[in-house]
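Visitor: Structural data only, the sequence is not supplied:
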């Protein structure tokens, strides 16, 4: 993924071969996947600006953070696209993007668009707890410590007592991540299921850009 200098962007707004440059404003939890996709496909007209992944734990802050990033950087690009689904904002992010005139990912959350929104919508998994590659890597930072399970393991039943299984949606075929996900399931006392989803509708959306 490359970026033209600011003067060239301001004057032309165009990438090589005449393509308009696109700014992706995304959740930091998607950074590795987006970089892998752009590198594999040669999408050098796409630039990525990531917001802190910890917003995953504070969805009420996502719309304002996205709006600030769009406002600050859209002048240098032909198009801006937001790499968030609703992600717990209760429709507020969609309303913000509509007001700003920018597109965003479809679906309720990353677990849905990684599996494919149509496939995910057909499942009845109210008692499933989901992890992606990113959340497996960052399980302690995003689950164990924020919920206090490292200090108060008895809280596990309060948080996860109504879940029956942990579903690991694997973007990559990594045996080490699979074993770590299996250990996360054991830590939470949940059954374990691995699904290789690849990049799902994230890849579809980027192809359209």
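Guide: Now that the structure is in, tell me what you want to look at. What you see is a predicted model, and the numbers here were worked out from it, not measured in a lab.
Visitor: all contacts plus neighbour counts: C-alpha atoms, from now on.
Guide: OK.
Visitor: Centroid-nearest residue for this structure?
Guide: Nearest to the mean C-alpha position of the chain, by C-alpha atoms, centre = their mean, lies residue 30 at 4.2 Å.
Visitor: nearest residue to it other than its sequence neighbours?
Guide: Excluding the flanking residues, the one nearest residue 30 by C-alpha to C-alpha, 6 or more residues apart in numbering is residue 134, at 7.6 Å.
Visitor: ok, that neighbour to residue 170 distance?
Guide: Residue 134 sits 9 Å away from residue 170, going by C-alpha to C-alpha, to the nearest Å.
Visitor: Would you mind pulling up the elements that the helix or strand hosting the residue nearest to residue 30 packs against?
Guide: Assigned by DSSP states H and E, residue 134 falls within helix 133-137. Under the contact criterion of 3 or more C-alpha pairs under 8 Å, 6 or more residues apart in numbering; DSSP states H and E, helix 133-137 touches strand 165-170, helix 175-188.
Visitor: List the buried residues in the last one.
Guide: Neighbour-count burial for helix 175-188, with 16 or more other C-alpha atoms under 10 Å as criterion, is recorded at 177-178, 181-182, 184-185, 188.
Visitor: Tell me which two of the residues you listed sit farthest apart.
Guide: 177 and 188 (16.5 Å; C-alpha to C-alpha).
Visitor: on that earlier part again, quick one, which of residue 134 and residue 170 is more surrounded?
Guide: residue 170 (23 against 19; other C-alpha atoms under 10 Å).
Visitor: ok, the more buried one - contacts?
Guide: 132-133, 178, 194-198 (C-alpha atoms under 8 Å, 6 or more residues apart in numbering).
Visitor: Which stretches in the protein count as strands?
Guide: With DSSP state E as the criterion, the chain has strands at 22-27, 46-51, 79-83, 103-104, 128-131, 165-170, 191-196.
Visitor: ok, and here's another one to check against it:
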């Protein structure tokens, strides 16, 4: 089985593969900075599916919709391929119900995962130009009220990085340890279900 994944999920998927001993799984990642360019995701996945279409492997795409506005689902339907549930990684990490509660309690919420906490300075501060033009922070984040860190692992360094990110953006901080959420549920269902299917 081949998993085509967002590079932002590479560490977590590799951890799940190792923890479960899934030796029949191969992982290929697309660049994590597609996170900042959702209009490019469907095309990148389409290209990758075209490359692997002749291998005969079963394929799973480890993306949610991720801001593609349904374009990713159109590509996946053409290839008969499944993806992760939900609108984005924040939803599948937190779970649909918890994420809905967080969003309803404060619509002006900016979310971090372990990956985004680790790479906040590069993906947010530098990519958006805030490091060079601090006034841009209020333009990008003026309608946000809090930052919620959805943590996959309990890591004091990442917690500190997330708290610092909230401080840099002038947002209230909230911590939620989610673990791997529906990422783990989806991969266990898919891969262990595949193992139980007759040849």
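Guide: Nice, thanks for sending it over. Being a predicted model, the structure only gives us computed values, none of them experimental.
Visitor: To residue 154 of the first structure, which of the helices and strands packed on helix 133-137 of the first structure lies closest?
Guide: Nearest to residue 154 of the first structure among those is helix 175-188; the distance by C-alpha to C-alpha comes to 10.7 Å.
Visitor: how big's the offset between that closest one and the second structure?
Guide: Compared with the second structure after the fit, helix 175-188 of the first structure shows a mean deviation of 0.5 Å (mean C-alpha distance after the TM-score superposition for the first structure).
Visitor: matching residues in the second structure for that helix?
Guide: Matched against the second structure by TM-score structural alignment, helix 175-188 of the first structure falls on residues 156-169.
Visitor: and that stretch, how far out from the chain's middle?
Guide: Computed by C-alpha atoms, centre = their mean, to the nearest Å, the chain-centroid distance of stretch 156-169 of the second structure equals 19 Å.
Visitor: And for stretch 161-173 of the first structure?
Guide: So, by C-alpha atoms, centre = their mean, the centroid of stretch 161-173 of the first structure is 16 Å from its chain's centroid.
Visitor: Would you mark the buried spots in it?
Guide: Along stretch 161-173 of the first structure, these residues count as buried under the neighbour rule (16+ other C-alpha under 10 Å): 163-171.
Visitor: Which one of the residues you listed is nearest to residue 101 of the first structure?
Guide: Checking these one by one against residue 101 of the first structure (C-alpha to C-alpha), the nearest turns out to be residue 171, at 30.1 Å.
Visitor: What number of residues are in the vicinity of residue 126 of the first structure?
Guide: 9.
Visitor: wait, what's in contact with the counterpart of it in the second structure?
Guide: The alignment partner of residue 126 of the first structure in the second structure, by TM-score structural alignment, is residue 107. By C-alpha under 8 Å, 6+ apart, residue 107 of the second structure lies in contact with residue 144.
Visitor: The residue nearest to residue 181 of the first structure when sequence neighbours are not counted and residue 169 of the first structure, how far apart?
Guide: Ranked by C-alpha to C-alpha, 6+ apart and with sequence neighbours excluded, the top spatial neighbour of residue 181 of the first structure is residue 136, at 5.7 Å. Distance of residue 136 of the first structure to residue 169 of the first structure, given as C-alpha to C-alpha: 10 Å.
Visitor: And for residue 185 of the first structure?
Guide: Plainly put, residue 185 of the first structure is 13 Å away from residue 169 of the first structure if you go by C-alpha to C-alpha.
Visitor: so can I have JSON lines of the contacts of residue 170 of the first structure showing distance to residue 10 of the first structure?
Guide: Formatted as JSON lines, the contacts of residue 170 of the first structure follow (distance: C-alpha to C-alpha, whole Å):
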{"residue": "132", "distance to residue 10 of the first structure": "37"}
{"residue": "133", "distance to residue 10 of the first structure": "37"}
{"residue": "178", "distance to residue 10 of the first structure": "45"}
{"residue": "194", "distance to residue 10 of the first structure": "46"}
{"residue": "195", "distance to residue 10 of the first structure": "44"}
{"residue": "196", "distance to residue 10 of the first structure": "42"}
{"residue": "197", "distance to residue 10 of the first structure": "39"}
{"residue": "198", "distance to residue 10 of the first structure": "36"}
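Visitor: Where neighbours are concerned, which of these has the most?
Guide: Neighbour counts for the contacts of residue 170 of the first structure (other C-alpha under 10 Å) peak at residue 132, which has 24 neighbours.
Visitor: for the residue nearest to that one when sequence neighbours are not counted, what are its contacts?
Guide: The shortest distance from residue 132 of the first structure to any non-neighbouring residue, by C-alpha to C-alpha, 6+ apart, is to residue 169 (5.0 Å). Neighbouring residues of residue 169 of the first structure by C-alpha under 8 Å, 6+ apart: 111, 114-115, 130-133, 194-197.
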